[in-house]
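>>> kindly generate the corresponding structure for this input.
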Amino acid sequence: MPSKSLTVELRNLFIDRFSDDELADLAFALGMNIKDLGEDTTKGKARELAAYVVRHEWVAKLIAEVGPKERPEIEWQALLTEHVSRELLSDDDRSRLVDILANNYDMQMGPSARYGLMDRAGLRERLKFIDLAGAPLSLAYSIVSDLEPLGILPGQPSFHALGALINYILQLPDTTTDDARILAELLVKYQLISDPAYLDGLTTTYSIDVTPVRHIDPSLLPPPVTAKDLARLSTEAPAVIKDESPVSKVLIRSSEDNLLDIDLLAGAIYSAQAVGRIELPRGRAHGTGFLVGPDLLLTAYHVLKSKDMLESAVIRFDYQANADGVVTQGRVFELMPDFYVGSPDTELDFALVRVKGEPLAERRMRSEDEGQNYLELLRRGRHRGYLLVSPSKIVEFERINIIQHPNGGPQKAMMTENYVLNDMKGNRVHYLAITQPGSAGSPVLNRRWEVVALHHSGGAHPPLKDSADTQKLEMYRFGEGIPMRAILPKIEKWLPRS
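As a prediction, the model looks like this:
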């Protein structure tokens, strides 16, 4: 937790460097009204504002976002370094967390993969203070030490900075059961997520028996659904569907809850902005591709087999149909003819090329957009500029989504009732999915809308050798993709690091 000296230092800073109007502007930027502090004098306002920031764990919000924007000449980061205690975790808990983080798959790779890990956890803004080079163990200690004192994340009021990273790693399929239990225990013990129901779920799932040593600020808690609420709602009559009706057969066969969180739908629209139709030549559909950097496009090798094709090929973004079926023209970008990295279709079947210009530059996220959910980014008209790539293991029954241009037509998103049929094997993964010619080169995305594979074929290519898996797959109309875990080492050095 921040030390008392930080409160004093902030109070003195506010008195010395801010007028009454500037204090009011700073409070407004933090999301509050200075009048609510109940003070009339400058000193009183400065004292209560400083205390409020520290008490509500808005240190990260002030130092990383609001402060530099309102008063960029002040050395905000120096305040954090000098005055914040780093003793949130016990020594044993810190050591356990550092070991788990150091052994994470991304941490074992190079700086770009480590950058991707932090970015996917919503912590990209902290990377300006962390050197991603070096041994995994020492880097893991630096990351934990940097995040530990920060408090609530700007843009993610439900997460302590450390909680965002721990919760992300907890959800990765690569995380072992033993490590997952340790991570869940840390979240519960230190109350690093401001959602009691979620923490209760972790407690039950992992049979956790710890007493919290930290308490959540009540002002950050979401509204609960109480037993009285459930009792009242249960009086509403549910829809009745007769067993023999055609609808009941569909519902019985359905294996996934079709009540989707709105952020999942927003994620589809957000992600679709970075997916386009590849044409060769312009106007003739040839496949699908997606941005993995501001100007880097990934597609299947058999869509763009050589550098010679780049002179004639283009990528068309925003090629979509509205609810009436009216199709938009979209935006066309040419490809750079002098950059090409690829692997044949019998191997990894990928081609990495460069776009002339940055297709999503006008929507580029700003520092204040970091950590926002997909729905909020859509409201703001913001985008990272590319899709995040995840090298996490892909496991049986994992749900996946594919954004594609089937048959070369307007963009479609395949969501719900699509899942992985078996654990990824080397450089191939198979999934229950409907794709068409023209879908090759599409991103295969997980529930967080991270790219986990590159779709390259409806069916297996090359053909699978006879095995128990082959017999299982023959029961389905399945798609085949190349896991990003296999592709990433080949392209990592070109991916964004800032």
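>>> okay, CA-based contacts and neighbour counts for the rest of this
OK.
>>> do you know how far the residue nearest the centre of the chain is from V353?
Among the residues of the chain, the one closest to the centroid is R120, at 4.0 Å (Cα atoms, centre = their mean). Distance of R120 to V353, given as Cα to Cα, to the nearest Å: 23 Å.
>>> the structure of the following sequence is requested for comparison with the preceding one:
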Amino acid sequence: MQVKNCDCRLCDFWGGERRAGGHPVDVHWDQPERLKVRRGLIPEGDETAFERIMGTSDIFPINFLSRGMNAAKAVCKVQLYRGGQIPAGAGSGFLVAPNLLLTNNHVVRSRNMAGMAKVIFDYAITDDFSLGHTKVFTVTEDVFFTSPGDELDYSFVSIEPSNNESAQLSDFGFLKLMAQSGKAVKGEPVSIIHHPNGGLKSLSLRNSRILTTQGDFITYTSDTEPGSSGAPVLNDQWLPVALHHRSVPHASIRNRWVANRGIRISSILSHLQLHATKGNTDALRIVGLLNL
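Take a look at the predicted model:
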């Protein structure tokens, strides 16, 4: 699927297998060595975690909810503008280090485009279903590194540490990126925290499984909408395993979509480190910020 430049509203066209009337995909368990790595990432206190991964239990420790809410703080809406004032599409993104955001290249394609974007945190409903007080921060041109949309389709951009209302970006924390492969395996449920259609922050929770983990990408069946581009794909420990970026079209039926696809975090970090070793200044700075 070719992604139109600068128009995040056209991204992520996905009806999903359930919406499009597709048939379930036969999921085979991943390689034993990947399952071993995955088991090693489970906290000692989570006694049913591996059973949930294997699909034999649906029992969670109660802190699953609070940990998810804490992870959601770092996810924001990325609003693009033309001429500084006219809205020109929106995507999602998430903080991965102090003052550093990860999103898609097709959301923020260039350093110049970064300077015309804002990020909006707490754009969500509260417990009483009222709209919370949003905090808007400026995207800066200070740090920027990207991979084109037809390659790994990611962009790291820097964010101002405070806004004109004295809100602090540090209050939202960040989702730590791990270079290790094996953070999720085939058949494992995943969740996505995103801003579908550029709207309120939402959660596609576990009603999804990883279909493939080939090469630089994973495919999965989570529900997304336009505006979900740039959202984190998360395992049950709320660790980012991929960066959501597009849908997978049916092989022979037009306008039918059979899955979603994300770029593996391990592939993004490997690509970033490669360019850092080649002397790219921004890549070097980001590697330092991520403590890789």
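>>> mind checking the TM-score on these two?
Overlay of the two chains. TM-score (TM-score structural alignment, normalised by the length of structure 2): 0.68; 231 aligned residues with a Cα RMSD of 3.5 Å.
>>> related to what we said a few turns ago, pretty sure the residue nearest to the centre of structure 1 is touching L388, no?
Yes - with contact defined as Cα atoms under 8 Å, R120 of structure 1 counts as touching L388 (6.9 Å).
>>> common neighbours of those two, please.
Listed as contacting both R120 of structure 1 and L388 by Cα atoms under 8 Å, 6 or more residues apart in numbering are E450.
>>> distance check, F333 of structure 1 against L310 of structure 1.
To L310 of structure 1, F333 of structure 1 is 12 Å away according to Cα to Cα.
>>> so between these two, which is more surrounded?
Just comparing F333 of structure 1 and L310: by other Cα atoms under 10 Å the higher neighbour count belongs to L310, 22 against 18.
>>> do a quick rundown of the helices in structure 2.
Ranges of helices in structure 2, per DSSP state H, are 16-20, 32-40, 49-53, 63-72, 111-114, 265-277, 281-289.
>>> to P161 of structure 2, which of these lies closest?
The closest of the helices of structure 2 to P161 of structure 2 is helix 281-289. By Cα to Cα, the value is 14.0 Å.
>>> now tell me what touches the closest one from outside.
A97, P98, L100, V143, F144, F145, F156, L272, Q273, H275, A276, T277.
>>> spatially nearest residue to the counterpart of the third one in structure 1, not counting backbone neighbours?
Under the alignment defined by TM-score structural alignment, L100 of structure 2 is paired with L296 of structure 1. Beyond its immediate neighbours in the sequence, the residue positioned closest to L296 of structure 1 (Cα to Cα, 6 or more residues apart in numbering) is R354, lying 4.7 Å away.
>>> which residue in structure 2 aligns with the one you found?
That one, R354 of structure 1, aligns with S158 by TM-score structural alignment.
>>> again, but for M415 of structure 1
Using TM-score structural alignment, M415 of structure 1 pairs with L205 in structure 2.
>>> not counting sequence-adjacent ones, nearest residue to that match?
S191 (4.6 Å).
>>> mind listing what the aligned partner of that neighbour in structure 1 touches?
With TM-score structural alignment defining the correspondence, S191 of structure 2 maps onto N401 in structure 1. Applying Cα under 8 Å, 6+ apart to N401 of structure 1 gives the contacts A413, M414, M415, T416, N418, V444, L445, N446, R447, W449.
>>> filter these to the buried ones?
M414, M415, T416, N418, V444, L445, N446, W449 (16 or more other Cα atoms under 10 Å).
>>> quick one: map T138 of structure 2 onto structure 1.
So T138 of structure 2 corresponds to E334, using TM-score structural alignment.
>>> what about its match, how many neighbours?
19.
>>> state which strand of structure 1 is the longest.
Longest strand in structure 1, counting residues (DSSP state E): strand 331-343.
>>> that strand vs structure 2, mean deviation?
Superposed on structure 2, strand 331-343 of structure 1 shows a mean distance to its aligned partners of 1.2 Å (mean Cα distance after the TM-score superposition for structure 1).
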